[in-house]
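# test case, fold it:
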Amino acid sequence: MSSDPWGRVDETGTVYVRTADGEQVVGSWQAGSPEEALAYFERKYEGLVVEIGLLEKRVKTTDLSSKDAMTAVEHLREQVDAHHAVGDLAALRVRLDKLVELVDKRREERRAQRAKQSDEARQAKEALVAEAEELAGSDQWRAAGERLRALVDTWKGLPRLDRKSDDELWHRFSHARSAFSKRRKQHFAHLDAQREEARKTKERLVAEAEALSNSTDWGATAARYRDLMAEWKAAGRAQREHEDDLWNRFRGAQDVFFAARGSVFAERDAEQTENLKLKEELAEEAEKLLPITDLKAARAAFRALNERWEAIGHVPRDARPKVEGRMQSVERAMQEAEEAEWRRTNPEARARAEGLTGQLQAAVDKLSGQIEQARTQGNEARAQKLERELEGRRALLDQALKGLQEFGG
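Below is the predicted model of the structure:
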């Protein structure tokens, strides 16, 4: 008979394992010695130890499900309880019991983790729904559309909730996206209609601009082009594929007109510059007539100069006041000389001047006598009053005498 601390083989070849409940039959061994029998069943024990160790490692370090882990534990427990191995079977049962506790702990941890993940996923999806509903009213079509697409990608990356909650949140999320898409579609449909209307308006403006491009009515046509440009700006933009072509035609028509006008104006400016030179020469000749000593000769000379002046065309607008002012100054001097000559040779005017002078001289003489009389009478106040009146009459007399001198008097 052979034995070790955990088992023995009796004389009949029966192998026993020692347990807390007494010896249990492991099996029968007839093919060799008792030592070989114990070694065989000890190796079976070592195999169970290895399997339990591997299962412990899988439970601790992998994502083995609780169900699969418990199935493996029960399979090993059955083998231990079958007493087909020699060794400390009680120790194996203790390890299996602890393994069950570990599996239960991991199950609770995973349940808590799933609950936490579910709560986080719910909060994340509620936040996505809230943002999507806010974006549904946005007019930032490009930015909002891109953001909504990004929200969909984020949603797909989140774990599912329970079916009811997930379906309710998805319905709100999808409804917000649909509302935005509907508004955007309506906006661009309206925009397309506006652009089509702008295209028609601009085609009409282009047709008129092209019809005016050969006009030689410079002022009226230039004004009309300004009006057409204002209408163009007010019309808004046409579709992209039409806008540039319409603008090039519109601008091209204007360029044809303004190039022609510019050429004509350049010729006119050159002519007017030459006219200015000629008029400045005439103004210089006219100014040499001053001061006027021979009115008749000066009048004839100025008349001849003025006829030559009128025969010359326009001068540049900004130079016109100065050169015309020079001629007008000579003309005013001529008129003043004529008025002076008229006054000098007018008998009626001379008689009126002589009469006025005589009246004023008589008044001065009379006041002088009254002043002398007042002082003789000792009335100084009256004398001073009469002197002030006398000063005024003398001033008028001086003016009258100067006027009379113009008549050679």
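# from here on, contacts and neighbour counts on C-alpha atoms
Noted.
# distance between stretch 344-356 and the chain's centre?
Stretch 344-356 sits 83 Å away from the centroid of its parent chain (C-alpha atoms, centre = their mean, to the nearest Å).
# and Leu161, that one's in a strand?
No - assessed with DSSP: H, G, I helix; E, B strand; the rest coil, Leu161 is coil; it does not lie in a strand.
# if I pick it, what's in contact with it?
Ser118, Ala121, Arg122 (C-alpha atoms under 8 Å, 6 or more residues apart in numbering).
# list the buried ones in stretch 340-354?
Burial within stretch 340-354, assessed by neighbour count using 16 or more other C-alpha atoms under 10 Å, is assigned to Arg343, Arg344, Arg350, Ala353, Glu354.
# over to stretch 171-178?
Applying 16+ other C-alpha under 10 Å to stretch 171-178 flags Arg172, Phe173, Ser174, His175, Ala176, Arg177 as buried.
# make sure the last one is actually in contact with Ala136.
Put plainly, it is Arg177. Yes - the pair Arg177 and Ala136 passes the contact test of C-alpha atoms under 8 Å, sitting 6.4 Å apart.
# how about the helices in the protein?
Residue ranges of the helices in the chain, as given by DSSP state H, are 34-61, 66-81, 89-135, 141-156, 163-212, 218-235, 240-287, 295-311, 320-345, 347-376, 380-406.
# JSON lines please, covering the ones you listed and showing distance to Glu11.
Compiled in JSON lines, the helices of the chain are given as follows (distance: least, C-alpha to C-alpha, whole Å):
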{"stretch": "helix 34-61", "distance to Glu11": "9"}
{"stretch": "helix 66-81", "distance to Glu11": "25"}
{"stretch": "helix 89-135", "distance to Glu11": "24"}
{"stretch": "helix 141-156", "distance to Glu11": "72"}
{"stretch": "helix 163-212", "distance to Glu11": "68"}
{"stretch": "helix 218-235", "distance to Glu11": "116"}
{"stretch": "helix 240-287", "distance to Glu11": "106"}
{"stretch": "helix 295-311", "distance to Glu11": "161"}
{"stretch": "helix 320-345", "distance to Glu11": "150"}
{"stretch": "helix 347-376", "distance to Glu11": "185"}
{"stretch": "helix 380-406", "distance to Glu11": "178"}
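# for Glu23, which of those is the nearest?
For the helices of the chain, the distance to Glu23 is smallest for helix 89-135, at 11.7 Å, taking C-alpha to C-alpha.
# ok and that closest one relative to helix 34-61, angle-wise?
20 degrees (axes from the mean of the first three to the mean of the last three C-alpha atoms, to 10 degrees).
# just checking, what packs against helix 89-135?
Contact partners of helix 89-135 among helices and strands, from 3 or more C-alpha pairs under 8 Å, 6 or more residues apart in numbering; DSSP states H and E: helix 34-61, helix 66-81, helix 141-156, helix 163-212.
# here is the second sequence; please produce its structure so I can put it next to the first one:
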Amino acid sequence: MTSNDWGRVAEDGTVYVKTIEGERAVGSYPAGTAEEALAFFTERFAALAFEVQLLEQRIAGGKLGPEEAASSVKTVREQVTGANAVGDLAGLVGRLDALAPLIAAQREARRAERAQATAAAKEAKEALVGEAEAIAAGTDWRGGANRLRDLLDQWKALPRIDRAADDALWKRFSGARTSYTRRRKAHFAEQDQRREGARAVKEKLCTEAEALATSTDWRATAERYRDLMRDWKAAGPAPKDVDDALWKRFRGAQDAFFGAREAANAALDAEFEQNAVVKDALLVEAEALLPITDLDAAKKALRDIADRWEAAGKVPRARMKELEGRMRAVEQAVRAAEDDQWRRSDPEKSARADDMVSKLEAAIAQVEADLEKARAAGDEKKVASLEENLASRELFLETARRASADFGR
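Next up, the predicted model:
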């Protein structure tokens, strides 16, 4: 008989393992000697021992979850308990049983981790719900949609919590998204409707602007273009691509008209340049009357200058303010001297002042009648001339009335 501490080989070749309950036959090895048979079944035990050692290391290192570890221990324990091997099988079983407290501790730690993760997930989901509801109540129609998509991705990445709480939070989260989407669609539908309305308005404005582009009624057309621009701004935006195209049409019509007006004005300015030369010379004569020493002579000279001034016609726009200002300064100086003389004159001059008022009023009435006819005829050049004449006579009339009032005191 061949044997060791944990087994033996009987004379008939049967191999036995020693256990606490007694010997148990584990097989035979007819192809070899008794020593070889015992070595064969001892190597089987060594393989089991290695598997137990490996399982111990994996469980101790946390490579297996508690439930997987318990299942693996149970499987290996069943293999060891009924193993056809020679060795300290009871010792291996003891080592496997000794893993139970470690697995229990790991199970408890895993349970605590899950509870902590669940609490963190619940807190995170509540925060996501709060932000989603805030977005749903707002009007950030572009950034809000992107943010809600980010929040949904974050929700999906979080672990589930207890079913009731998870379902309740999801209902709120989903409801916020649905509410926001519904309001967003309504907003853009309303915006599209407004933009289509703006499109119709702007198309009409473009049509009118293009019809006016060739007009030569510079003043009235310019005023109408200002009205059209006001209506354009009030209409609001049309769809982006359409709005750009309509604006290009509208702006093109404006540019055509105002470009033509600028060209016409430039031509007039060139035509009126010689008039400015004449008025420069007249201003030299008028300003030479100052200071006034002989009022009657100054008035007579100024009337002659005024007639020639009116006959000289329009001047370039850039010179108009300067020239008119200098002439008004001379006229005001003459009127001031006249006022002073009237204040010091005898009663007979009151009658002359009244007569002057009457004549000026009659002259102004005639100029106003001529002005209305010129406007009706569309004669802009004559209108401008008569307006200048009327302004000058009204200034004289104002002075005459003040003088007449002074004499009547």
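# TM-score of the superposed pair?
Overlay of the two chains. TM-score (TM-score structural alignment, normalised by the length of the first structure): 0.70; 343 aligned residues with a C-alpha RMSD of 3.8 Å.
# closest to Gly7 of the first structure out of the helices of the first structure?
Put simply, out of those the one that sits nearest Gly7 of the first structure is helix 34-61, at 7.3 Å, with distance taken as C-alpha to C-alpha.
# the closest one versus helix 66-81: what angle between them?
Going by the same axes, to 10 degrees, helix 34-61 of the first structure makes 160 degrees with helix 66-81.
# and helix 34-61 of the first structure, how far from the second structure on average?
Here helix 34-61 of the first structure, set against the second structure after superposition, deviates by a mean of 2.5 Å using mean C-alpha distance after the TM-score superposition for the first structure.
# enumerate the positions of that helix that are buried.
By neighbour count, with 16+ other C-alpha under 10 Å as the criterion, the buried positions of helix 34-61 of the first structure are 34, 37-38, 41-42, 44-45, 48-49, 52, 55-56, 59.
# repeat for stretch 2-20 of the first structure
Buried-residue list, stretch 2-20 of the first structure, by 16+ other C-alpha under 10 Å: Ser2, Trp6, Gly7, Arg8, Val9, Gly13, Thr14, Val15, Tyr16, Val17, Arg18, Thr19.
# among those residues, which pair sits farthest apart?
Considering C-alpha to C-alpha, no two members of the buried residues of stretch 2-20 of the first structure lie farther apart than Gly13 and Thr19, which are separated by 19.2 Å.
# of all residues in the first structure, which one is nearest the centre?
When C-alpha atoms, centre = their mean is applied to the first structure, the residue found nearest the centroid is Gln140 (13.2 Å).
# distance of that one from Arg183 of the first structure?
Summarising the geometry, the distance separating Gln140 of the first structure from Arg183 of the first structure, computed by C-alpha to C-alpha, to the nearest Å, is 11 Å.
# go on, Asp255 of the first structure?
Separation of Asp255 of the first structure from Arg183 of the first structure (C-alpha to C-alpha): 42 Å.
# which of those two has more neighbours?
Set side by side, Asp255 of the first structure and Arg183 show more neighbours around Arg183, with 17 against 13, by other C-alpha atoms under 10 Å.
# roughly how far apart are the more buried one and Ala193 of the first structure?
Distance from Arg183 of the first structure to Ala193 of the first structure, counting by C-alpha to C-alpha: 15 Å.
# swap in Ala349 of the first structure?
From Ala349 of the first structure across to Ala193 of the first structure, the span is 86 Å (C-alpha to C-alpha).
# just give me the neighbour total for Asp269 of the second structure.
For Asp269 of the second structure, the tally of surrounding residues (other C-alpha under 10 Å) stands at 19.
# what's the match for it in the first structure?
Using TM-score structural alignment as the criterion, the counterpart of Asp269 of the second structure in the first structure is Asp269.
# is it true that that match touches Pro316?
Yes - using C-alpha under 8 Å, Asp269 of the first structure and Pro316 qualify as a contacting pair, with a distance of 6.9 Å.
# how about Trp141 of the first structure: what's its closest non-neighbour residue?
In space, not counting the residues next to it along the chain, Trp141 of the first structure is nearest to Arg184; the distance is 6.6 Å by C-alpha to C-alpha, 6 or more residues apart in numbering.
# sorry, slip of the keys, the one I care about is Val323 of the first structure.
Once its chain neighbours are removed from consideration, Val323 of the first structure has its nearest residue in Glu280; the separation is 6.2 Å (C-alpha to C-alpha, 6+ apart).
# returning to that earlier point: can you redo the helices and strands packed on helix 89-135 of the first structure as TSV with distance to Ala222 of the first structure?
Formatted as TSV, the entries for these read as follows, by distance: least, C-alpha to C-alpha, whole Å:
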stretch	distance to Ala222 of the first structure
helix 34-61	88
helix 66-81	90
helix 141-156	41
helix 163-212	9
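# of all the ones you listed, which one is nearest Gln24 of the first structure?
With C-alpha to C-alpha as the criterion, Gln24 of the first structure lies closest to helix 66-81 of these, at 10.2 Å.
# the closest one packs against which elements?
With contacts defined as 3+ C-alpha pairs under 8 Å, 6+ apart, helix 66-81 of the first structure has these neighbours: helix 34-61, helix 89-135.
# can you redo those helices as a markdown table with distance to Ala400 of the first structure?
Conversion of those to a markdown table gives the following (distance: least, C-alpha to C-alpha, whole Å):
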| stretch | distance to Ala400 of the first structure |
| --- | --- |
| helix 34-61 | 135 |
| helix 89-135 | 97 |
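# so which of these gets nearest Gly325 of the first structure?
Evaluated over those, closeness to Gly325 of the first structure peaks at helix 89-135, with 72.8 Å, by C-alpha to C-alpha.
# mean per-residue distance, that closest one versus the second structure.
Aligned to the second structure and superposed, helix 89-135 of the first structure gives a mean residue distance of 2.2 Å (mean C-alpha distance after the TM-score superposition for the first structure).
# can you check which part of the second structure that helix sits on?
Mapped onto the second structure with TM-score structural alignment as the criterion, helix 89-135 of the first structure occupies residues 89-135.
# residues near Ala209 of the first structure, how many?
Around Ala209 of the first structure there are 23 residues (other C-alpha under 10 Å).
# can you name the residues that contact the closest residue to it other than its chain neighbours?
Sequence neighbours aside, Ala253 is the residue nearest to Ala209 of the first structure in space, at 5.8 Å (criterion: C-alpha to C-alpha, 6+ apart). Applying C-alpha under 8 Å, 6+ apart, we find Ala253 of the first structure in contact with Val206, Ala209, Glu210, Leu212, Ser213.
# what residues are up against the residue lying closest to Arg299 of the first structure once chain neighbours are set aside?
With C-alpha to C-alpha, 6+ apart as the criterion, Arg299 of the first structure has its nearest non-adjacent residue at 7.2 Å, and that residue is Met334. Contacts were defined as C-alpha under 8 Å, 6+ apart; by that measure Met334 of the first structure touches Ile292, Leu295, Ala298, Arg299.
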